[in-house]
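J.: Got a predicted model here, sequence first, then my questions.
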Amino acid sequence: MKKTLTALGAAAVGAVAVRDLTQKQHALKRNFPVIANLRYLLEAVGPELRQYIVTGNDDERPFSRDQRRWVYASAKLQNNYFGFGTDNDLEGRTGYPIIKQRTFADVAPSRHAHSGEETPLPCAKVIGLARGRAKAFRPASVVNISGMSYGSLSSNAIMALNRGAELAGCLQNTGEGALSPYHRQGGDLVFQIGTSYFGCRDEDGAFDLDRLVELCAGAPVRMVEIKLSQGAKPGLGGMLPGVKVTEEIAEIRGIKPGVDCASPSRHAEFHDVDSLLDFVETIAAATGLPVGIKSAVGNMDFWDELIAAMTPERMVDFVNIDGGEGGTGAAPLVFADSVAFPFRVGFAKVYKRFAEAGLTDDITFIGAGKLGLPDNALVAFALGCDMVNVGREAMLAIGCIQAQKCHTDECPTGVATQRPWLMHGLDPELKSARAANYVKTLRRDLLKVSEAVGVAHPALITADDIDLIDGLQSSRPLREVYGYGRGWGTVGATLAKEIETIMAEATAEHPA
């Protein structure tokens, strides 16, 4: 038996050696047959080795071990506290945010770990109210699920997120890949219109308003988002690799199965700010829904022209700013790394222009780009966000392990794949509860920190309530760093009173 096993082992090694010596793709294998394969094996498992063995708690990107641990523990309602103090490098980092708590205030955070998870945390603004939209509404949650298409994510992942959205009382953005049956699990939706008009296009691929109206009337769509660009690949259209384009996805989108689905980089229905606003008003008039735009931030001419062209009779209802550090399932490296401003820089550039025009109370501002972590989200609110969208953090909550194989159809946890044998490991029922737990926990932490600052809602945090430090040498308020005027980054007095009243009633119904 031992001789047989030895012979089989020798035969296997010999076969590998013959293959290596005769192939021409890898010089390393031709020169060092058999043993060179170890190099490729280590390369293949390198991310896993670094993730679990080599790197420190705060070393890895895009999400560090500590950040992932916080999301995982929050999703499972486990202890998400940390002991022995921070291991962040406060002494040597520049631009690290410090939230300034108040000693005395009318509100104070609860002492109990899970208190606040069931406390409603609605948006401080009614989206579409300023423009008089027929279906204007106040979102019930300041934390919502970002645009991730069916196709990029699996059907089980989409179902888990939508059911989680229903449980948490938040919105789920469909992404540009159309509204699939898996988005119809009870959660309210934001329907995203991309450059290919999936879900609302005719047989020739052109935008079809009647189809959009029918779609919105037959699903729990609360608002419509026109996607101009996204943070991880601004200036490019969406890309769904052919290996992920199944027969079902092809039918939903109106494309060919098995073929790369590359959306155009720009819209065909409008070509400048004037025609964009016409498009917005056409959709809003036909559906009654609030209509806004999603965009990464690069050249600022567009924003100057948009603000100059808006009037009380013609305007966007919301602006969703996606940071250049945002995620995607597939993008060229240079676009993911170097195109578009990071969230804080890009958002501040846009918000300042709206503030100077006196429009910030009329527009709802949404942010995205690693804002599913409490500290990042609080900086976003201080800069003027009314809501934040979470994408990759929501994926982590339902099982993503940051394998970074989204573009290969080989996601090991079934989140970003269309392979049935990988998808079956993701149970939508269990993971929906985890998605909801994560959203609720993030809202709880936003509420607790807001109360520590002395305000009842994160929208009331100002650009003076957070400093950015330069190691141990100095600190500067966000207002000064980003050139904000006094009172910018928060809502006006009327909206502030409204949300304070709403939060007083909510905390009375959900005492600590």
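T.: Cool, got the structure. No experiment lies behind these values; they were computed from the predicted model shown. Numbering: from 1, shown residues only.

J.: alpha carbons only for contacts and neighbour counts from here, please
T.: OK.

J.: so Ile249 makes contact with Leu153?
T.: No - shown here, Ile249 and Leu153 do not form a contact pair, counting by C-alpha atoms under 8 Å, at 11.0 Å.

J.: I'd guess Glu498 is in a strand, am I close?
T.: No - using DSSP: H, G, I helix; E, B strand; the rest coil, the assignment for Glu498 is helix, not a strand.

J.: And the strands in the stretch 151-300 of the chain?
T.: Secondary structure of the stretch 151-300 of the chain (DSSP state E, counting those that start in this stretch): strands at 171-173, 188-193, 221-227, 239-240, 261-262, 291-295.

J.: Out of those, which is the most enclosed?
T.: Among the strands of the stretch 151-300 of the chain, ranked by average contacts under mean count of other C-alpha atoms under 10 Å, first place goes to strand 171-173 (a mean of 28).

J.: Please enumerate residues in contact with it?
T.: 139, 141, 144-148, 161-162, 165, 187-192 (C-alpha atoms under 8 Å, 6 or more residues apart in numbering).

J.: Recalculate using a threshold of 6 Å.
T.: By C-alpha atoms under 6 Å, 6 or more residues apart in numbering, the surrounding residues in contact with strand 171-173 are Asn144, Ile145, Ser146, Gly147, Ala165, Asp188, Leu189, Val190.

J.: Ok, stretch 312-321 next?
T.: 128, 290-296, 363-367.

J.: Quick check: the farthest pair among those residues?
T.: Gly128 and Ala296 (21.8 Å; C-alpha to C-alpha).

J.: Where does Lys3 fall, secondary structure wise?
T.: Using DSSP states H and E, the element containing Lys3 is helix 2-22.

J.: take the one below as the second:
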Amino acid sequence: MQPLLDFLSAISWWQWILILLFVIGIIDIIQKKHTIMHNFPIVGHLRYFLESIGPELRQYIVANNREELPFNRRERGWIYASAKNENNYEGFGTDQDIYSTHYVFINNALLPFKVPAGHPNKKNSGFVPCAKVMGEYNKRKRPFRPASVINVSAMSFGSLSAKAIESLNQGCKLSGAYHNTGEGGFSPYHQMGADVVFQIGTAYFGVRDEHGNFSMEKLVKMVNDSPQIRAIEIKLSQGAKPGKGGVLPAAKITKEISEIRGVPMGKDVISPAYHSAFDSVEGLLDFIEDIAANTGLPVGIKSAVGHLNGWHDLARLMEQRGHGPDFITIDGGEGGTGAAPPSFADHVSIPWIYAFSDVYKIFKENNLTHRIVFIASGKLGFPAKGAMAFALGADCINVAREAMMSIGCIQAQSCHTNTCPTGVATQNKWLQAGINIDDKAMRTNFYFTKFRKELLQITHACGYEHPCQFTMEDADINLSDKNLAKTLAETFDYMKEEVPFTSVQELLDCPHLGGNLNLEKLRETEEAIH
């Protein structure tokens, strides 16, 4: 035994390295799973290592400022700077290709809107409430006017971590925005003071009976116990995977998630592609009215868009019956936080700008747009894109990935693996530990406030008091080299319906205004920004 120990102790560190490499090389040659490693032992490992860090190399070294998708470095940089209350300006002119197809130009007025003395925006340029009231036309018992035109889109607890949800909810409370729960149920982390839109998905998480069917009794109890729930959204589909349903991997299901959703642990949770509570457009309308009658809340729908037949049927029946959804959220086929097969993410459903214009046109033709609050969702978390959305007819904007970036997401694109390095989209306690909730809540607040402030500056530059006053003549879009730029009206062949807007002061005085609004808190945020 001693001679062996003497021999081992005589081997230097570099000889140990050679022995280790020799052993790895032998293993590589023997194994039959990876051809590259068999044919190029030891060296072949370098290929797999480079492949594993490929996204990071492209993100930080290879891709230019405007090249990467889904969000390029410039877009991420603007969100990060805004959320951290840092300088979000850029110098020396734009580095965008302003002649590229689908490039949007906002048409400013010769003389901008002059904010008069005593105006709510004179001291608080971050105050931009929705110009319409959800549930007003259908005479719901508890109508709701969102206090912010930009809000947090549907992202479930389970998909996102507890600390991420709590940070977003506290940030929404500070900024007056509402927080959509996503289909994963109403968790304690959604109850930090912000207005909440409760989403009902196809699996009815949080409001399901023991057989997985929808339970009106549970929904009514939840609404009665939780006054911060201001509206109900029925999810028909989402842009990431329309018609496919959702998946929460077993690895991300904790005991807490199991109890909130009402599902077993240790199994992947599959949301079906369809609702069991209804199977037709007529049934959908009945379901909406039943929920509204029992809860008193505005009820809306969320959907990605493909075929328009169902939308025509919905508009026709709404016109005949005199009632329908109080709001409609149009999700773009660009995808979102939900993981999906590439075939769905890349090809199923159409992008937001086509989806929204197609649907809005149908409701305008049927004289229904005044009944509905239109919510836009699809990479619109930037002021100029927001102005374009309002010009097309949107009344509010929901953001998901942009909100995630405001609390630290780095676009690692590992949301579905439970290994999110920033702790935003994982249930791993160690990875979540790096999230400082108070700090991230303030970042959400800054992002929303700066977004609204810049959107309002664009609005004033175009001669208007509120973004709802944008018309389709206020934005041009590049179509091709031959057609150059045309207005949105010429491009999409309709004119948005005029919103019955009087003044921002009237919106401020509205009894249905949400956000637990505290203008002094908003002013404090703005003073911090300055």
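T.: Perfect, I can see it now. If you're wondering where the values come from, they're calculated on a predicted model, not measured in any experiment.

J.: what's the mean distance for the helix holding Lys3 of structure 1 versus structure 2?
T.: Following the fit onto structure 2, the mean deviation recorded for helix 2-22 of structure 1 is 3.0 Å by mean C-alpha distance after the TM-score superposition for structure 1.

J.: ok, now how distant is the aligned partner of Lys139 of structure 2 in structure 1 from Val319 of structure 1?
T.: Under the alignment (TM-score structural alignment), Lys139 of structure 2 maps onto Gly132 of structure 1. From Gly132 of structure 1 across to Val319 of structure 1, the span is 17 Å (C-alpha to C-alpha, to the nearest Å).

J.: Among those two, which residue is more densely surrounded?
T.: The residue with more neighbours, out of Gly132 of structure 1 and Val319, is Val319; 21 against 14, by other C-alpha atoms under 10 Å.

J.: wait, is the more buried one part of a strand?
T.: Yes - Val319 of structure 1: assigned to a strand according to three-state DSSP.

J.: What is the equivalent residue in structure 2 for it?
T.: Matched by TM-score structural alignment, Val319 of structure 1 corresponds to Ile328 in structure 2.

J.: Please enumerate the helices of the stretch 151-300 of structure 2.
T.: Along the stretch 151-300 of structure 2, the segments classed as helices by DSSP state H, counting those that start in this stretch run 162-175, 216-225, 255-261, 281-295.

J.: Would you tell me which one of those is buried the most?
T.: Most buried of the helices of the stretch 151-300 of structure 2, by mean neighbour count (mean count of other C-alpha under 10 Å): helix 162-175, with a mean of 27.

J.: where does Glu251 of structure 1 sit relative to Thr282 of structure 1, distance-wise?
T.: Taking C-alpha to C-alpha, one finds Glu251 of structure 1 at 27 Å from Thr282 of structure 1.

J.: Quick one: map Asp358 of structure 2 onto structure 1.
T.: That one, Asp358 of structure 2, aligns with Lys349 by TM-score structural alignment.

J.: What residues of the helix or strand its match falls within count as buried?
T.: According to DSSP H and E, Lys349 of structure 1 maps onto helix 343-356. By neighbour count with 16 or more other C-alpha atoms under 10 Å, helix 343-356 of structure 1 contains the buried residues 343-355.

J.: I'd like the next helix or strand past it.
T.: As assigned by DSSP H and E, the chain's next helix or strand after helix 343-356 of structure 1 is strand 364-368.

J.: Next, the angle strand 291-295 makes with that following strand.
T.: 30 degrees (axes from the mean of the first three to the mean of the last three C-alpha atoms, to 10 degrees).

J.: burial of whichever residue in structure 1 pairs up with Phe186 of structure 2, as a residue count?
T.: Alignment note (TM-score structural alignment): Phe186 of structure 2 maps to Leu179 of structure 1. When neighbours are counted by other C-alpha under 10 Å, Leu179 of structure 1 registers 26.

J.: hey, where'd the strands end up in the stretch 351-500 of structure 1?
T.: According to DSSP E, counting those that start in this stretch, the stretch 351-500 of structure 1 carries its strands in the segments 364-368, 387-390, 466-470, 474-477.

J.: Of these, which is nearest Ala15 of structure 1?
T.: Closest of the strands of the stretch 351-500 of structure 1 to Ala15 of structure 1 is strand 387-390, at 49.0 Å (criterion: C-alpha to C-alpha).
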